[in-house]
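Colleague: Pasting the sequence and the predicted coordinates here, then a few questions.
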Amino acid sequence: MDIKINEIKIMPPTEFTPDQLIEEKEINSPSMLALQELQETTGTALYETMEEIGMALSGKLREKYKLIDAEKLERRQQALLRLLKQIQEDNGATLRPLAEENSDPNLQNAYQIISLAMALTDSGLSKKKKRALQAQLDTLTAEEGWELAVFSLMELGEVDTATLASLKRFMQQAIDNDEMPLSQWFRRVADWPDRCERVRILLRAIAFELSICIEPSQQSRLAAALVRLRRLLLFLGLEKECQREELICQLPPNTLLTLLLDIICERWLSVIGCLTDLPL
């Protein structure tokens, strides 16, 4: 039999209601009847119950996050007070007044935080005065991002906006980049004035974050960055000895430390090229 395509009529799909589907399938088992009844009689109640559970859960989560935030804030402050006390004992850190032309809000907040933290380390404070200072410190440390400015002021005594921005960029790179060799990190800080002090600022800021961090993945990243910066600071400690050897051997300035880092990092091709250029 020949069938002509243009004679075929395509019928629109038939719409079925759930009741019709059940009738078509002739499902009359007790379990299916019970399910149908449950869908019809408790659907709205089930939805309302789920909605109430969701609202209750969200409320409990909000309370939980409030507790987490409060605990995190307290841990930050306690860590700050401990570190400030340690720095004062190590090198007698003092806080210089901010320059009048310095209007950077981050530095102004950091200055106030240090002033309040120093005041709170006084064991002779009355309870009323301590609560008042603590309330002010709570307000200033409620937001994140103040730590690096605080440690910069504590280490350098004074810092400008450009220096703070440079430290922020370097700190983020140290956390994010886990494959850069030590010699390359050194080249990035080679032109910094007070580079040992600045690396110590980054070390303290990252160590501070690690001491209050509770997320495992972030803990791993911070710990890895801390190790990299510790290694960098260790080799920067060889700088004076390298400068002395450069004078004795009449080598160009600022070449021996970089060469030493390349040797330790096993960058042999680069090292051979450097050796051929040195007047040995």
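Modeller: Here it is on my side, so go on. Numbers count the residues shown, from 1 in each chain.
Colleague: contacts, neighbours, all on C-alpha from now
Modeller: Will do.
Colleague: So for the helix or strand where Leu257 lies, what gets flagged as buried?
Modeller: Mapping Leu257 onto the secondary structure by DSSP states H and E places it in helix 256-264. Of the residues in helix 256-264, those buried by neighbour count under the rule 16 or more other Cα atoms under 10 Å are Leu256, Leu257, Thr258, Leu259, Leu260, Leu261, Asp262, Ile263.
Colleague: Check stretch 170-189 too.
Modeller: Taking 16+ other Cα under 10 Å as the basis for neighbour counts, the residues of stretch 170-189 that come out buried are Phe170, Met171, Ala174, Ile175, Leu182, Ser183, Trp185, Phe186, Val189.
Colleague: Out of those, which comes closest to Leu222?
Modeller: Looking at the buried residues of stretch 170-189 and their distance to Leu222, the nearest is Ile175, at 6.1 Å (Cα to Cα).
Colleague: Could you report the separation of that closest one from Ala205?
Modeller: According to Cα to Cα, to the nearest Å, Ile175 and Ala205 sit 12 Å apart.
Colleague: Over to Glu74?
Modeller: The value you get for Glu74 to Ala205, if Cα to Cα is used, is 17 Å.
Colleague: Looking at those two, which one has more neighbours?
Modeller: Using other Cα atoms under 10 Å as the criterion, Glu74 and Ala205 rank with Ala205 on top: 21 against 16.
Colleague: returning to that earlier point: would you mind giving the buried residues of helix 256-264 as TSV with distance to Leu153 added?
Modeller: What follows is the buried residues of helix 256-264, written out as TSV (distance: Cα to Cα, whole Å):
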residue	distance to Leu153
Leu256	32
Leu257	28
Thr258	29
Leu259	33
Leu260	32
Leu261	30
Asp262	33
Ile263	35
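Colleague: so which of the residues you listed comes closest to Leu247?
Modeller: Ranked by distance to Leu247 (Cα to Cα), the buried residues of helix 256-264 are led by Leu256 at 10.6 Å.
Colleague: Wait, the closest one touches Glu241, no?
Modeller: No - here Leu256 lies out of contact with Glu241, judged by Cα atoms under 8 Å, at a distance of 9.6 Å.
Colleague: Helix or strand: which one has Ser152?
Modeller: For Ser152, the enclosing helix or strand under DSSP H and E is helix 147-156.
Colleague: Second structure for comparison follows:
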Amino acid sequence: MTTQPINPAHNPPHSTGSSYSGGALGTVVQPPASAMKEAAEAALSLQDTQEDIAFLFSAKVQDDQQAKKIRRDACRQREFLKIIEHMAGHSEGKNLLSSPLPNQDSEFARAAKMLQIGSLLRQYWNDPAQRKTLLQELSELMEEAGWEVELFGLLEFGSLNANSLRAVKHLFQQSIDEEEKQSLDKWFKRVSHWKNRKRKVLVLLRALAFDMNTQPTTKRGHRLAAILSQLRRLLLFLGLEDHCKQVGDACGLEGDIVLQEVLAIVGQPWLFKECLQRRLANLQPLSPQQQPNFLLRLHELFKLMPAAHFNDDEQREQILEILQNFYS
């Protein structure tokens, strides 16, 4: 009797709970029902775990945001109270701290309320319950956008007409939101039309500096570049404004008139002699005899202006060439 060798292909194993089917592709083994149940339970368990992780992560993010808010509030309150202490040491500051609250419709109503709270905090700092209540009120007021401009506006002006700081607030908000996309000359033209411009620029400078100084360390780098860019523009503008006033004083012109001429020249991609002639002819009260002196001083001014004022070096050189050779 001949013994046949066992061939796995022709003798598939059989076991309880297993089944098979033959075919061109070979044997397909079906898992037992218990294994399928375990796999389903494992999948559900994994889903629950993922949901738990997502919930914990969301809670952690909220906790981190809350912690950042607490740190930011504490930093802003600390810097604000420094301002209050400084005011309390000067007669004008004392008068402002003790002034009655303005009408609720006043642009400075919120800032005046903050000063009142600051004054009360100095008085009741050693009373934990009073201090907690006052700090909570202060924190709520600081949640509203634009309070920094209102505060420094009140300190600078004392009082102003309604909406007089609207443009300053708008520019401040754009600055801290990193939305400022205007070119430098357009930005300068925008600011140059402000009434009480120099004082409003100082208000904006102080508000931006306060915001930058009260940012948490973790966020300071994120907003630092945007705020520094605005501070740099403001300082450039103040410098240009002073130089234009000097040119105006020497030529019998208002500094603002010189400033508008400078901005008009820089705002053109290319300066033509004919265009400059027309502008000079319409520049009152500059007489034809005064024009050479004005152009000479304008040339010196453009030589002193930083590169940031120009589109590029080519524009700067072309303007200087036209001014220098105007009578050639």
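Modeller: Noted; the coordinates are in hand. Everything quoted here is computed from the prediction, not taken from an experiment.
Colleague: where's the helix or strand following the helix holding Leu257 of structure 1 relative to the chain centroid, distance-wise?
Modeller: Following the chain from helix 256-264 of structure 1 toward its C-terminal end, the next helix or strand by DSSP H and E is helix 268-277. Centroid displacement of helix 268-277 of structure 1 relative to its chain, using Cα atoms, centre = their mean, to the nearest Å, is 38 Å.
Colleague: cool, and stretch 59-77 of structure 2?
Modeller: 19 Å.
Colleague: Stretch 188-202 of structure 2 now?
Modeller: Between the centre of stretch 188-202 of structure 2 and the centre of its host chain there is 19 Å, according to Cα atoms, centre = their mean.
Colleague: Show me the helices in the stretch 101-250 of structure 2, by range?
Modeller: 109-124, 128-142, 147-157, 166-176, 184-192, 197-213, 217-251 (DSSP state H, counting those that start in this stretch).
Colleague: Let me have those helices in JSON lines, adding distance to Leu81 of structure 2 as columns.
Modeller: As requested, the helices of the stretch 101-250 of structure 2 are arranged in JSON lines below (distance: least, Cα to Cα, whole Å):
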{"stretch": "helix 109-124", "distance to Leu81 of structure 2": "6"}
{"stretch": "helix 128-142", "distance to Leu81 of structure 2": "11"}
{"stretch": "helix 147-157", "distance to Leu81 of structure 2": "13"}
{"stretch": "helix 166-176", "distance to Leu81 of structure 2": "22"}
{"stretch": "helix 184-192", "distance to Leu81 of structure 2": "30"}
{"stretch": "helix 197-213", "distance to Leu81 of structure 2": "12"}
{"stretch": "helix 217-251", "distance to Leu81 of structure 2": "20"}
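Colleague: Out of those helices, flag the one nearest Ala39 of structure 2.
Modeller: Nearest to Ala39 of structure 2, of all the helices of the stretch 101-250 of structure 2, is helix 217-251, at 44.5 Å by Cα to Cα.
Colleague: Any buried residues in that closest one, and which?
Modeller: By neighbour count on 16+ other Cα under 10 Å, the buried set for helix 217-251 of structure 2 is 223-224, 226-228, 230-231, 233-234, 236-238, 240-241, 243-248, 251.
Colleague: Next: stretch 153-164 of structure 1.
Modeller: Residues of stretch 153-164 of structure 1 classed as buried by neighbour count (16+ other Cα under 10 Å): Leu153, Met154, Glu155, Leu156, Val159, Asp160, Leu164.
Colleague: Ok, stretch 99-107 of structure 1 next?
Modeller: Across stretch 99-107 of structure 1, burial judged by 16+ other Cα under 10 Å covers Asn106, Leu107.
Colleague: Can you give me the first-to-last residue distance of that stretch?
Modeller: Stretch 99-107 of structure 1 has an end-to-end distance of 11 Å (criterion: Cα to Cα).
Colleague: now it, how far from the centre of its chain.
Modeller: 25 Å.
Colleague: Likewise for stretch 258-270 of structure 1?
Modeller: 31 Å.
Colleague: Would you mind pulling the contact partners of it?
Modeller: For stretch 258-270 of structure 1, the external contacting residues (Cα atoms under 8 Å, 6 or more residues apart in numbering) are Pro181, Leu182, Ser183, Phe186, Arg187, Phe235, Val271, Cys274.
Colleague: ok, which pair from these is furthest apart?
Modeller: In the contacts of stretch 258-270 of structure 1, the most distant members under the criterion Cα to Cα are Phe235 and Cys274, with 18.8 Å between them.
Colleague: Distance check, Gln77 of structure 2 against Leu165 of structure 2.
Modeller: Following Cα to Cα, the distance that separates Gln77 of structure 2 from Leu165 of structure 2 is 23 Å.
Colleague: got a list of what the aligned partner of Leu229 of structure 1 in structure 2 touches?
Modeller: Following TM-score structural alignment, the counterpart assigned to Leu229 of structure 1 within structure 2 is Leu234. Contact criterion Cα under 8 Å, 6+ apart gives Val201, Leu205 as the residues in contact with Leu234 of structure 2.
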